[in-house]
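S.K.: this one's structure only:
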């Protein structure tokens, strides 16, 4: 049974999603280890599946793409598991075309900290970007 997510938790999880895009966090094995669950899995927009070990070996040396995310919706799947869905657009350089996707993340509260346990990106039609 799903329940409504509190506004403060939604804001916190959106902040964590955006923190994961910061170069300093992506390059920090310690910070990634804190944010990603030991059981983390991702299905990328091109259908590839990655686990935490792969992400930890790849992200610290990967160039961070230009990334926009917006239209976040959250719901509680249980008392300690939250789901976020949102629209994302990214490109690898300022002159590259944007790639659009719908993203879904599942966060689990472990002790007093939220960790990402699952993330998926699915390509979607172009949408209007809302610059904040």
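M.R.: Alright, I've got the coordinates. Worth saying up front: this structure is predicted, and the values here are computed from it rather than measured.
S.K.: Only C-alpha atoms from now on, for both contacts and neighbour counts.
M.R.: Fine.
S.K.: What is the longest helix seen in the chain packed up against?
M.R.: The longest helix of the chain (DSSP state H) is helix 7-19. With contacts defined as 3 or more CA pairs under 8 Å, 6 or more residues apart in numbering; DSSP states H and E, helix 7-19 has these neighbours: strand 66-78.
S.K.: Same question for the strand it packs on: list its buried residues.
M.R.: Residues of strand 66-78 classed as buried: 68-70, 72, 74-77 (neighbour count, 16 or more other CA atoms under 10 Å).
S.K.: what angle do it and helix 7-19 make?
M.R.: 140 degrees (axes from the mean of the first three to the mean of the last three CA atoms, to 10 degrees).
S.K.: Please compare the first structure with the one that follows:
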């Protein structure tokens, strides 16, 4: 089912906020965008719940990334799947997927996963 552009743009904007290193250090702002039952599976396979991801974000270790191929799919009228690729300053590429749910009129991320993209020129790929 096609997604209305305003919803797609809104979710892209929310994702961009959560990728912004300055925004990530603002615990109260981050908490507004994540559900209480939030779960993340990081690029190294580590699981994070709401408390642990907020703590990790507040440490300020993240760097700016370039976002490519951003897409939104409707799973249900109040549930959206965002997929995209990020490329960090080191050239490391990661496929990302996020599930957003709309509750009480606002969108919040419920799940996020980052999957490293193997370097095609690496002998270990």
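M.R.: Everything's here; your move. It should be emphasised that the depicted structure is a prediction, and the values quoted were computed from it without experimental measurement.
S.K.: The longest helix of the first structure vs the second structure, mean deviation?
M.R.: Following the fit onto the second structure, the mean deviation recorded for helix 7-19 of the first structure is 0.7 Å by mean CA distance after the TM-score superposition for the first structure.
S.K.: just checking, what packs against the next helix or strand after that helix?
M.R.: For helix 7-19 of the first structure, the following helix or strand on the C-terminal side (DSSP states H and E) is helix 23-26. If you count contacts as 3+ CA pairs under 8 Å, 6+ apart, helix 23-26 of the first structure packs onto helix 29-35.
S.K.: Could you point out the residues of the second structure onto which the helix it packs on aligns?
M.R.: In the comparison with the second structure, helix 29-35 of the first structure aligns to the range 27-33 (TM-score structural alignment).
S.K.: got the buried residues for that stretch?
M.R.: Under 16+ other CA under 10 Å, the buried positions of stretch 27-33 of the second structure are 30-31, 33.
S.K.: Which part of the second structure matches the longest helix of the first structure?
M.R.: Per TM-score structural alignment, the counterpart of helix 7-19 of the first structure in the second structure is residues 5-17.
S.K.: and if you look at stretch 104-116 of the first structure?
M.R.: Mapped onto the second structure using TM-score structural alignment, stretch 104-116 of the first structure covers residues 97-109.
S.K.: same deal with stretch 44-64 of the first structure?
M.R.: Aligned using TM-score structural alignment, stretch 44-64 of the first structure spans residues 42-62 in the second structure.
S.K.: Show the end-to-end separation of that stretch, please.
M.R.: With CA to CA, to the nearest Å as the measure, the ends of stretch 42-62 of the second structure fall 13 Å from one another.
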